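Peer 1: Prediction below, plus the sequence it came from.
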Amino acid sequence: MSIRIWLSRPHMSGKEQAYVDEAFASNFIAPLGPQLTEFEARFADYLGDGVHCLGLSSGSAALHLALRMQDIGPGDEVWVSSMTFAGGVFPILYERATPVFFDLSPNSWTIDADLLAEALAEAASKGRLPRAIIPTDLYGQSCDLDRLEAAAAEYGVPLIVDSAESAGASWNGRKCGTGGDLSILSFNGNKIITTGGGGMLVSRNKEAIERARMLSTQARDPAPHYEHSTYGYNYRMGNVPAAIGLGQLEVLDDRVTRRREIFKRYTETLGGIDGLSFMPEPDAAYSSRWLTTLTFAPELCGVTREEVRLALAQQGIESRPLWKPMHLQPLFAGSRYVGHGFDEALFWNGLCLPSGSDMTDTEQDEVIARVLDVLRIADHPDRRHDDASQMRF
């Protein structure tokens, strides 16, 4: 069936068109222009904390440049959250470095700071510290910036925070995107705000941002001709996408408010059911709730994640399993993994429900009703046969 209720689709505010019209009227259609400069400056103001911003073609491009800023190279170890999008790991391979994957904390569903601290102490005792640490802000929730920054500083290891999924969220009042030595953001089409694709590299280190800016435009040295003393990339964000971003930035906090409302309605209607557990929010966190995520314990609720997902799909409702941890991916078979398999359990039992800020209450009510339908069928096994043609488990 065709999709009627999307997981998270772009949500335009109407403000974007005026900025795009300005870009067209001025003929700044080529990659660079005033809208891009303004988008970078306004986002830096939004984030605060004295940061500088560089608009890029994707969050993965931002992460790749962050690794270049730290001179990551062949054979270097980079410690990273295992449960993340592939684009949060592939840039490590671009530099022929070696990822080491870390489990999540049950208290936050972000990288386990205890495991990381223990591993750092052990690595330091052996003189084998990693060259960088990349924790992921998962599904709109910040990792524990306080503990991670302290641990990284204690051992002198650069911290690159992958905030691709958490624009608009915060940790102890600090906006996501301001953590570590460098942070990255994503404006992909399914993110809380979008430029149709795009990302941003953020740092308080202005020199690092300026060097990344040079590398992102094919590493052209200052000269009237094309002069290159190193290699670079075609990674800059275009001026027209930045114009869209300017309109989206104006409603970012509104989008966060709406997604938190959606999360609250899900928890109020489904949160009391045995076997259903939603992503927790630590006291220090203010999650954007980019996606509402929950797990199903079949031994308690009688259904699996996959049964729920397929039942929703049959009604034209898009949902999705949580990220499959990178250490379970065929590409990374045999890679080192530090953890107890909590992230594996999240993957096998976890589901992302429709969470787009343009989803109506009526649409959300339908999602909730369909989930409840599946659970009721589980309570009455004799109904499974009658509904089999509709549910298609």
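Peer 2: Received it, and whenever you're ready, just let me know what you need. Numbering: from 1, shown residues only.

Peer 1: Going by C-alpha atoms from here, please, whenever you check contacts or count neighbours.
Peer 2: Fine.

Peer 1: residue ranges of the helices in the chain, please?
Peer 2: Counting by DSSP state H, one finds helices in the chain at the ranges 16-26, 34-47, 59-69, 90-94, 113-125, 145-155, 206-216, 239-249, 252-270, 298-301, 305-314, 342-349, 361-379, 382-391.

Peer 1: another structure for you, compare them:
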Amino acid sequence: MSKKIFLASPHLSEEGYEMHYVQEAFETNWIAPLGRNVDQFENEFSAKVGVRAAAALSSGTAAIHLALKAAGVGEGDIVFCSTLTFSATANPIIYQNAKPVFIDSDEETWNMCPTALEKAFERYPEVKAVIVVHLYGLSADMDRIMSLCNKFNVPVIEDSAESLGTYYKGQHTGTIGAYGIFSFNGNKIITTSGGGMLVSNNEEKIAKARFWATQSKDQARHYQHSELGYNYRMSNVVAGIGRGQLKVLDQRVEKKRYIYEFYKQHLSELEGIKFMPTNDWDNPNYWLSVILVTKNVRPTHIIDALEASNIESRPVWKPMHMQPFFKKHDFIETGIAESLFQNGICLPSDTKMTDKDLRRVVDTIKKLWCE
């Protein structure tokens, strides 16, 4: 069996940046939560993406949860949410006992459709917040989305878990709305093994999020808690990995783009294959290279063929409105998200892949068109 090719796996720096900061944590005995690495990771990350404040947390899910809390979302409130996403985007809405309303995608971005969003505002003018996802590193149409949300004075939370390094009209995704969240899960473009970041230009809100994330411990000699708290802070060791990974972010984005262009060059000739969209205002990180297949070869055929060759791939996210847990919630439909789910496949986009690995993926797929 040939070596396994992963969809997207952790990729530590060849220079050993991560170990330098982790070793520092051990040498100073600050392996427990908080410490210099946490403070510096927050500072370095906020400087990298161009935002005033950041809070390093245990996961991107925790970041969405605290963003909703900071936005004042509570029991019974309506939250608009992209339907084409991973469940971690929507679950925190339920944590806050709020009600999600799922918004379909458009063809131009694969992300939240502004036209559907406008219809949602007409139906639910009392909405409390909007969570927009930048799927697979593709930016949503933020000008149109922000224009609508500003008109109704509703805060936007950008789920940028998959889009660190993506620019929308020269601005980092995650820094356009009121709050941005990022994930450092093992499959993300940079990883801390597990972790996330909440960012905002509202420094007071980020300070409050840090307070909630550290069990809402009041400033008192004894343990005192006046608010509900959470154990959501990132550890000093994990933050050290993040500091090292941040140094190679630009290299990882460059490799992701190379992988996408390789696939596009070698697979575009196949009848019935369409690549994920790009726009003049969008500079994606191409976290995953995604194709649509619209002819006789189906996504399952490709997944099975790749799996037989020890190559990992996966379907496009199953939309939230189709998930058993979320089916009871309202959905503003365009029909795009379901089509993407039915016809899409995420190709291996691991930044450690060689040209030989990429050719192996391409050759495996091409054989299906010859059968």
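Peer 2: Received it, and whenever you're ready, just let me know what you need. Predicted model, so just to flag it, every value in this text is computed and none were measured.

Peer 1: For the helices of structure 1, give me CSV that also has distance to I133 of structure 1 and mean neighbour count.
Peer 2: Formatted as CSV, those follow (distance: least, CA to CA, whole Å; neighbours: other CA atoms under 10 Å):
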stretch, distance to I133 of structure 1, mean neighbour count
helix 16-26, 36, 16
helix 34-47, 22, 19
helix 59-69, 10, 25
helix 90-94, 11, 17
helix 113-125, 9, 16
helix 145-155, 8, 17
helix 206-216, 17, 18
helix 239-249, 29, 26
helix 252-270, 27, 19
helix 298-301, 35, 13
helix 305-314, 32, 19
helix 342-349, 18, 20
helix 361-379, 38, 16
helix 382-391, 44, 13
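
Peer 1: For those helices, give me TSV that also has distance to S287 of structure 1.
Peer 2: Rendered in TSV, the data for these read as follows (distance: least, CA to CA, whole Å):
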stretch	distance to S287 of structure 1
helix 16-26	25
helix 34-47	15
helix 59-69	19
helix 90-94	26
helix 113-125	18
helix 145-155	13
helix 206-216	27
helix 239-249	17
helix 252-270	8
helix 298-301	27
helix 305-314	23
helix 342-349	18
helix 361-379	20
helix 382-391	33
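
Peer 1: Out of the ones you listed, flag the one nearest P10 of structure 1.
Peer 2: With CA to CA as the criterion, P10 of structure 1 lies closest to helix 239-249 of those, at 10.0 Å.

Peer 1: That closest one aligns to what range in structure 2?
Peer 2: Against structure 2, the aligned range for helix 239-249 of structure 1 is residues 236-246 (TM-score structural alignment).

Peer 1: what's next to the matching stretch, contact-wise?
Peer 2: Outside of stretch 236-246 of structure 2, the residues within contact range by CA atoms under 8 Å, 6 or more residues apart in numbering are 12-13, 16-22, 25, 30-38, 40-41, 44-45, 56, 184, 190-195.

Peer 1: and Y179 of structure 2, what pairs with it in structure 1?
Peer 2: With TM-score structural alignment as the criterion, Y179 of structure 2 matches L182.

Peer 1: Tell me which of the helices of structure 1 lies nearest to D103 of structure 1.
Peer 2: Using CA to CA as the measure, helix 342-349 is the one of those that comes nearest D103 of structure 1, at 5.9 Å.

Peer 1: quick one: buried residues of stretch 80-97 of structure 1?
Peer 2: Buried residues in stretch 80-97 of structure 1, counting neighbours by 16 or more other CA atoms under 10 Å, are found at V80, S81, S82, M83, T84, F85, G88, V89, P91, I92, E95, A97.

Peer 1: so who does the residue positioned nearest the centre of structure 1 touch?
Peer 2: To find the centre residue of structure 1, average its C-alpha atoms and take the closest one (CA atoms, centre = their mean): that gives E165, at 2.3 Å. By CA under 8 Å, 6+ apart, the residues touching E165 of structure 1 are D137, L138, Y139, G140, Q141, L185, S186, K191, I192, W290.

Peer 1: Aligned counterpart of it in structure 2, please.
Peer 2: Using TM-score structural alignment, E165 of structure 1 lines up with E162 in structure 2.

Peer 1: what about that match, distance to E122 of structure 2?
Peer 2: As defined by CA to CA, to the nearest Å, E162 of structure 2 lies at a distance of 30 Å from E122 of structure 2.

Peer 1: what's the answer for D363 of structure 2, then?
Peer 2: Per CA to CA, D363 of structure 2 is found 49 Å from E122 of structure 2.

Peer 1: what does G180 of structure 2 give?
Peer 2: With CA to CA as the criterion, G180 of structure 2 and E122 of structure 2 are 25 Å apart.

Peer 1: and what of G229 of structure 2?
Peer 2: For G229 of structure 2, the distance to E122 of structure 2 equals 35 Å [CA to CA].

Peer 1: Aligned against structure 2, show me the partner of K324 of structure 1.
Peer 2: With TM-score structural alignment defining the correspondence, K324 of structure 1 maps onto K318 in structure 2.

Peer 1: Make sure its match is actually in contact with S339.
Peer 2: No. Shown here, K318 of structure 2 and S339 do not form a contact pair, counting by CA atoms under 8 Å, at 10.3 Å.

Peer 1: For the aligned residue in structure 2 for F39 of structure 1, which non-adjacent residue is closest in space?
Peer 2: With TM-score structural alignment as the matching criterion, the partner of F39 of structure 1 in structure 2 is F41. In space, not counting the residues next to it along the chain, F41 of structure 2 is nearest to R243; the distance is 5.4 Å by CA to CA, 6 or more residues apart in numbering.
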